[in-house]
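Colleague: just a sequence and a predicted model for now, questions to come.
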Amino acid sequence: MLAQGQKPLDQAKTIKITGKIIDAATKEPLEYGTVVLKDVKTQKISGGISDSSGDFSITAPSGTYDISIEFISFKTVTYKNRVVDKDLNLGTIALVEDGQMLEEVNIMPEKSTVDIRLDKKIYNVGKDLTVKGGNVSDVLDNIPSVSVDVEGNVSLRGNENVRILIDGKPSALVGLDGASALRQLPADAIERVELITSPSARYDAEGTAGILNIILRKGKVTGFNGSINPKIGNPEQYGISANLNYRTKKFNIFNNTGYNYRNGPGSSFNDVTYFDANGNTTGYLKEVRESNRLNKGFNTSFGVEYYLTDNSSILANIVYRKSSNESFSSNNVDIFDINRTVTSNRLRIENENQDSNTIQYSLNYTNKFNTIGHQLSVDFQYSKSNQDEFGNIFQNSAFVEDNITVDESTKKLVQVDYVYPFGEGSQLEFGFKGDLEKSNTDYKNLPNVPATYDPSNNLIFEQNVYALYGQYGRKFEKFSFLVGVRNEISDIKINLLTTNVNYEKNYSKFFPTVNFGYELNDSESFTLGVSKRLRRPRSRFLNPFESRSSETNIFKGNVDLNPTYTTSYDFGYLKKWENMTLNSSVYFNHSTDIFQFVTQERGDFVNGVPVLLRTPINLAQEDRYGFELTANYTLSKKVNFSGSFNYFGFKTEGIFEYTNSNNQVITQDFGAQNTSWFTRLNAKVTLPSDIQWQTRFQYNGPQEGAQSKSKGMFSTNLAFSKDLMKDNGTLVLNISDLFNSRKRQSTSYTPNSETYGEYQWRQRQITLSFTYRFNQQNSSQKKDRAPQQQEDDFGGGEGFGK
């Protein structure tokens, strides 16, 4: 790693060195080009890297320097004994390919996996063996501060209200069912993940926990190049993905395509104890569920970027996603009396088929003006999704009912962002965004015996969000800040066609954001972020229709549900040593009108068992707090360790009252206070014959809420990798959940029942994958020089808030 020198004791004048690095042959910018400053007098080294436009900007004390401009497999350009006593612009530096170096590039220790910016952390995930052959959910589950539960739900610092973006925008790749869609996108399509816990005003206010921005791979190498990745696994799984790119001076064509087939067994069971009004046991229920899910998914993204000038381009992109899912489950229910004698038994068989199609069209215009950081970008996006579900239920071999759900949705987006740098280290940014969404969900229940109520439902949901934002950032010497405000106007309409009932909700809110950064020295820095966020209720939470997960468990939305508002505080500290990086944060969130899912008796019975109704309500307030620590330690070229630890807690206040089946007024105090934690440890070792061995241990601590508590969960992933075919191919064996221990074990309570349950979404998975790369000799994707100094100076080459 390049060691940056300290300022001399006489506090020499600070100067700025700028320029642009391009490929001499194609005139294309070179990202991650290295600029090395060697002080002729002290022999100390400092420097930086170029951004995606090839631009660099470095501050240093005035003095005499040897300045080197380097890029892997290109000849180095050096300026010897350059006296720098004022700001210096080196202009455009054209690097020429070094034919000899193309054959002699040394594989060195990989670059740091984290890049710290003023308002986000960037994790480069391409080197992680334990996700090879996996999907986006596997990648996210390996990012510090992020966890993915057994059902695929993503949470950040223990909070599931996370906004997930693809390339900075809402995407059809997430689709109608986020958890399912993330499992279909292959891990090899991802270049990096941006973890934004204190979003600036540029980002949507949605997501009280923060934002996860997934950046997909796009080729930067001239000519035709790419990679192909087939895989096979047990339980039955196979698939293939390809990342292809063709680039010339005037245009860039890229395509990411993947097909995945997975047959995944799962299981769960529930033990329920029932009580009377005096707390005496009245009976028991045991429910054992075995399931098998067949998932077939195809997705492709095709894009063309045309370079109008050296500074402007138009990018057109089409995304198509198709999936077909089949699910079979058997649900065996035994009901016992107080003496645990079986009084009735039923076997409930459910078959479900789900087909979905999504297509998205995107158009982007970007103009980068002559001044570094001066940029205008305009985005248009349109997507349409269709999802059809058909299910039938048999009980004790007798037909019970058919369920048909047809879901259609359209989304339109227009976004304009303008960045204007001025003065010394200052920057203004303004923008507008319109996000228009409309969905039509038609649910039909066709029972064998006519129901006492009409079980069909047709809901039209419209949500239009309009936003304006502005922010100002400045960096001077060791201090930087970014302050802004965003205004979002939400217009929501709900139309229940079955009952011809309409609801409307409209609200407008300002969301201020403040981010500060201070560099104590070249290896130590502090950040502070304060932001206002919200969580809007999804259409399913608002739909007052009663949907069944079983005969005795009903879910019903709440049309009067209001958004949750959260104020977030985040204080971070970063420390670097020669072989180790330590990054830590202390955070606190205060939320009002939080969503709480409450369970109550609906008032009727099935075979003597009370039907339980679960619904969301706005319940008082909640405080969340925590501490996280991540560390990376390089013992040698062959041994690397990394780990993370996250401790978090919450305190909820709220009272809920309802009348049960015995006409008793039940008062539930949802006040709860609990702490939990999760930790990960990664070890990466190079074995003889250059075999890479990586092991990941993860433990999620126990949690407890007002109506439930869950046990801790431990899992282990193991991976081995070997480069073949002159390092153009890589073979990876990956074992996910080595000890088959990834199970959710929880206990939930109501005044009249106690339920213990276990749930395992997916059993241990063994995957063998092979990646073949072609014409990527210039890419830092596979071969890197010694780790380059990332621009951790809050903003880097991308500017404030990016």
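Modeller: Noted; the coordinates are in hand.
Colleague: every contact and neighbour count from this point should use C-alpha atoms.
Modeller: Will do.
Colleague: and the helices in the stretch 401-550 of the chain?
Modeller: Assigned by DSSP state H, counting those that start in this stretch, the helices in the stretch 401-550 of the chain fall at 539-542.
Colleague: same question for the stretch 701-802 of the chain.
Modeller: Per DSSP H, counting those that start in this stretch, the stretch 701-802 of the chain carries no helices over any range.
Colleague: show me where it has strands.
Modeller: Per DSSP state E, counting those that start in this stretch, the stretch 701-802 of the chain carries strands over the ranges 703-704, 708-710, 713-724, 729-736, 744-750, 753-760, 765-774.
Colleague: measure Tyr658 to Gly557 for me?
Modeller: Here the distance between Tyr658 and Gly557 works out to 16 Å (C-alpha to C-alpha, to the nearest Å).
Colleague: typo on my end, it should be Ser383
Modeller: Plainly put, Ser383 is 26 Å away from Gly557 if you go by C-alpha to C-alpha.
Colleague: now swap in Tyr625 and tell me
Modeller: Applying C-alpha to C-alpha, the value for Tyr625 to Gly557 is 29 Å.
Colleague: more neighbours: which of those two?
Modeller: Neighbours were counted for Tyr625 and for Gly557 using other C-alpha atoms under 10 Å; Gly557 has more, 22 against 19.
Colleague: right, and the more buried one touches Pro537 too?
Modeller: No - the pair Gly557 and Pro537 does not pass the contact test of C-alpha atoms under 8 Å, sitting 9.9 Å apart.
Colleague: thought Asp604 was touching Val611?
Modeller: Yes - proximity of Asp604 to Val611 meets the contact threshold set by C-alpha under 8 Å, at 5.8 Å.
Colleague: please compare the first structure with the one that follows:
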Amino acid sequence: MKDRVRILRPALLLAFLVGFCPLLLQAQTGAVRGALLDAATGQPLPFTNVVLLRAPDSSFVAGAQTAESGAFALEKLALGTYFLRATAVGYRTGRRTITLTTATPSLTLGTLRLRSTATQLRDVVVTAERPVVSDNLDKKVIDVSKDLTVTGGTAIDVLQNVPSVSVDQNGAVSLRGSSGVTVFIDGKPTTTTLDQIPASTIQSVEVITNPSSRYDAAGAGGILNIVLKKERRDGLNGQASATAGTGGKYNTSLSLNLRRGKLNAFASYDFRQDRRRITGRLDQTTTARDTTLQLHQDRTGVNTQSSHALRLGLDYALTPEQTLTLAVQPRLNPLESQETLDSRQVNVTDGNRPVLAGTSHRVNTSTGRFRSADVALDYRRTWAGQEGRELTANAVYTPLLADNTVRSLISYPTDNTAVTQQQRTVNHTTQASAQVDYSHPLGEKSHVEAGLRSTLRRYDLDYRFSHSPALSFDPSNRFLYNQYVQAGYALYVNARGRFSYQVGLRAEQTNLDGNQLASREQFAQHYFNLFPSAVLAYELPHDQRLQLSYSKRIERPDAGELNPFTDRSDQLNLVTGNPQLRPEYVHAVELGTQKTFAGGRSVSATAFYRLETNTAQGFRRVLTDPLTGNIVTSTTRQNLGQETSYGLELVGATPLTSFWKLNGTASTFRRIIKGASADGTPINTASQVYSTRLNNTFSLSKQLDLQLALNYRSPINTSQGQRRQNFNIDFGARHNVLGDRGTVTLRVADVFNTLRYDFTATGPGLVTDSRFKRESRIAFLGFAYRFGHSQTTKPARKSEPADDGGGFE
């Protein structure tokens, strides 16, 4: 007992751990414990169902779900002979016969390994691949490594195919209609934007809609974890690929991996050039001072972005129980664009007379570069004699430099004059974090987890504006911003019979400050929050599970939203930050169930409810610019009130024929936004939102696969308007050559060229209709070649009867 208290003493220093002290275990008749790992990767298999069946009639006796570490325990068992069965989506079912006797009432099975269904018979290999979507109730795992419809694309293309996720024309991500989604790469925060992550480097995407207290509370919409590919085979292995797309789009990559004994070294390089045409249109009516103005804008342009992404890393096993990982990911992204903007504004009140400031022909030429690097160090410690005991620590450092210059030539046909202007924005950002987590088993089915985390973000935003002829005011400004978040959490997990539960609490202290050097305006905010979470699960017969969960989340405003200076780069549409903006808070409840059937069929359903307070959205109003006297619109992000959403989400997969597999997702939810703006304008909008994705895979032969994907998202309301529906169909084909070492791919994105982003907005004296189209119908042709060992080295099998350990390795 003294040893247990000594081990838990660091975690008990967390004040909020009080109340999670475990109950003393009662004496057991018999017990079975062990841990499940992926046979290929050696990684734990969390949330896997493990059941014990009575040997004579296979009736249900007891069940459990593995923990994050893969550990499981079944207790209070009568002596006798049983069948142990472990099932995980995409893996062979593991079976083992066990016997509990008076001499050995408790069995410790140690490590049991499950492998994706693959059986080699001489020269024939039959493989059952993991499903595209695996629903583990607490999160969805989407395997995108073989998604043919993202060939040559980026993480934006990948996420557009992920259930419940939508990405707008600016790369902003929302989950079930909620913005403020936190994006991780390999479980760690990053400043890298989605368009800088090549799709070819992504293995899977984890969608965590209701995270527990173990995770950062930031991200009101939830968490998306992008898992990068990593080779697990022994020896030297690699892949080289090249892809070309219509309209000047190219992608080449090379990945290498060397695994020898205790050392695993990996490296990859990816080059990508993406040239996209854009078109847009804006129709806007504004009324102020008894004057009504109508503005029409046409926008055309070409954006070219290049990406150089390097990834270097080492895994080293210090001992069989300790692993150290170092990874460095530098990125360089030069970009350039050419854009033409034609504006015509008339004064309707004055007989449609052209407005001088609003009628122009503008040519923008942009150049820029984006440099960043993620440097991560990870440490993992386990104890062979104590299943489930684990210590992990990691540190991440990310410096970023973004330097962008826009040169504009503006001509005004009304008075036949012309001006030039230049805008240069330099953003120096530093992000660093350190975290330690500890998990300790307290009995057969219970364990406690605790952790500490510290995060630092620093921004130096320098905006320089020049105009010829000179203006009477200077829009240039420099904004310094610092944010510090200190956090600690504790979790307690236990199970009783068919019930299992998890309760947790996270505490976070936020300190931030901003300094606008141009206006000498300074501000600071300090707040402390508690974030509880809870999960209650019940094991149903026939491999079914029901789970209820709750969590509280936060969405903190970013530096740009807090910067009090007014951006006047568009003289007709101003944008001003709000240093009084407060964080949003979200309470989320989910009830989910899933069922797996024979023949690769599965279905899951999740009902969800979400309440967001202090809802922050950009609010647009009409005013007279005090510096120019022009009637303009001004957008400022404000805390408007609250947002409520509730709905249902379905995920399913089934083979339709021997060569045709279908998986799909569908969701619907009601979104309601209520409140008022800072000037008292009431806000009350609502919509019923629908989205669906159907993915068809046709395996016409062992070498040839086809894929057809359909995406639909219905209109969704905002605080002042609506984002209209969008729909697209993607096609892909893959043909394996050269003894399956080579692959030729063909992809046609947005076959019918229907993908577009249209918005409407209304307000006092304001009606806006905006249409934006980014080049989306693109054909890609690619070739990839794999070299090195063709099979993952398997651990030696123990000599045991075929029916004694089927599926386990």
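Modeller: Yep, it's here. This structure is a prediction, so every number in the text was calculated from the model and none was measured.
Colleague: tm score of chain vs chain?
Modeller: Scored against TM-score structural alignment, normalised by the length of structure 1, the superposed chains reach a TM-score of 0.85; 745 aligned residues with a C-alpha RMSD of 3.6 Å.
Colleague: closest to the centroid, which residue in structure 1?
Modeller: Centroid-nearest residue in structure 1, with C-alpha atoms, centre = their mean: Leu212, separated by 3.8 Å.
Colleague: give me the three-state assignment for the equivalent of it over in structure 2.
Modeller: Residue pairing (TM-score structural alignment): Leu212 of structure 1 is matched to Leu224 of structure 2. Using DSSP: H, G, I helix; E, B strand; the rest coil, the structure places Leu224 of structure 2 in strand.
Colleague: Leu224 of structure 2 and Pro211 touch, don't they?
Modeller: No - using C-alpha under 8 Å, Leu224 of structure 2 is not in contact with Pro211, being 10.5 Å away.
Colleague: got the contact list for stretch 293-306 of structure 1?
Modeller: Applying C-alpha atoms under 8 Å, 6 or more residues apart in numbering, the contact partners of stretch 293-306 of structure 1 are 184-185, 250-266, 313-328.
Colleague: again, 6 Å this time
Modeller: The contact list for stretch 293-306 of structure 1, computed with C-alpha atoms under 6 Å, 6 or more residues apart in numbering, reads 184, 250-264, 313-327.
Colleague: how about stretch 162-180 of structure 1?
Modeller: By C-alpha under 6 Å, 6+ apart, the list of residues contacting stretch 162-180 of structure 1 reads Gly152, Asn153, Ala181, Gly207, Ala209, Gly210, Ile211, Leu212, Asn213, Ile214, Ile215.
Colleague: Ala719 of structure 1 versus the fifth one, what's the distance?
Modeller: In this case it means Ala209 of structure 1. Separation of Ala209 of structure 1 from Ala719 of structure 1 (C-alpha to C-alpha) stands at 31 Å.
Colleague: now swap in the fourth one and tell me
Modeller: In this structure, Gly207 of structure 1 and Ala719 of structure 1 are 33 Å apart, going by C-alpha to C-alpha.
Colleague: and the strands in the stretch 151-300 of structure 1?
Modeller: With strands called from DSSP E, counting those that start in this stretch, the stretch 151-300 of structure 1 shows them at 154-156, 162-166, 190-196, 210-216, 223-234, 237-247, 251-275, 281-307.
Colleague: of the ones you listed, give the one that comes closest to Gly91 of structure 1.
Modeller: Proximity to Gly91 of structure 1 (C-alpha to C-alpha) singles out strand 281-307 among the strands of the stretch 151-300 of structure 1, at 20.8 Å.
Colleague: so the aligned partner of Leu591 of structure 2 in structure 1 is in which element?
Modeller: Matched by TM-score structural alignment, Leu591 of structure 2 corresponds to Phe571 in structure 1. Element membership for Phe571 of structure 1, per DSSP states H and E: strand 564-576.
Colleague: number of nearby residues for the counterpart of Phe473 of structure 2 in structure 1?
Modeller: Counting by TM-score structural alignment, Phe473 of structure 2 corresponds to Tyr453 in structure 1. Applying the criterion other C-alpha under 10 Å, we find 6 residues in the vicinity of Tyr453 of structure 1.
Colleague: one step back: mean neighbour count and distance to Lys509 of structure 1 added to the strands of the stretch 701-802 of structure 1, as TSV?
Modeller: Output for the strands of the stretch 701-802 of structure 1, formatted as TSV (neighbours: other C-alpha atoms under 10 Å; distance: least, C-alpha to C-alpha, whole Å):
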stretch	mean neighbour count	distance to Lys509 of structure 1
strand 703-704	18	33
strand 708-710	16	34
strand 713-724	20	39
strand 729-736	22	44
strand 744-750	18	36
strand 753-760	18	40
strand 765-774	20	46
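Colleague: turn the ones you listed into a markdown table, including distance to Thr592 of structure 1.
Modeller: A markdown table is the format used below for the strands of the stretch 701-802 of structure 1 (distance: least, C-alpha to C-alpha, whole Å):
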| stretch | distance to Thr592 of structure 1 |
| --- | --- |
| strand 703-704 | 20 |
| strand 708-710 | 21 |
| strand 713-724 | 30 |
| strand 729-736 | 39 |
| strand 744-750 | 24 |
| strand 753-760 | 29 |
| strand 765-774 | 41 |
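Colleague: quick one: closest of those to Ile338 of structure 1.
Modeller: When those are compared by C-alpha to C-alpha, strand 753-760 sits nearest Ile338 of structure 1, at 13.6 Å.
Colleague: list the helices and strands that closest one packs on?
Modeller: Judged by 3 or more C-alpha pairs under 6 Å, 6 or more residues apart in numbering; DSSP states H and E, strand 753-760 of structure 1 is in contact with strand 251-275, strand 744-750.
Colleague: only the buried residues of the first one, if you could.
Modeller: Right, strand 251-275 of structure 1. By neighbour count with 16 or more other C-alpha atoms under 10 Å, strand 251-275 of structure 1 contains the buried residues 252-265, 267-275.
Colleague: touching, Ala242 of structure 1 and Ile228? I think so.
Modeller: Yes - look at Ala242 of structure 1 against Ile228 with C-alpha atoms under 6 Å: they come within range, at 4.4 Å.
Colleague: alright, I will stop here.
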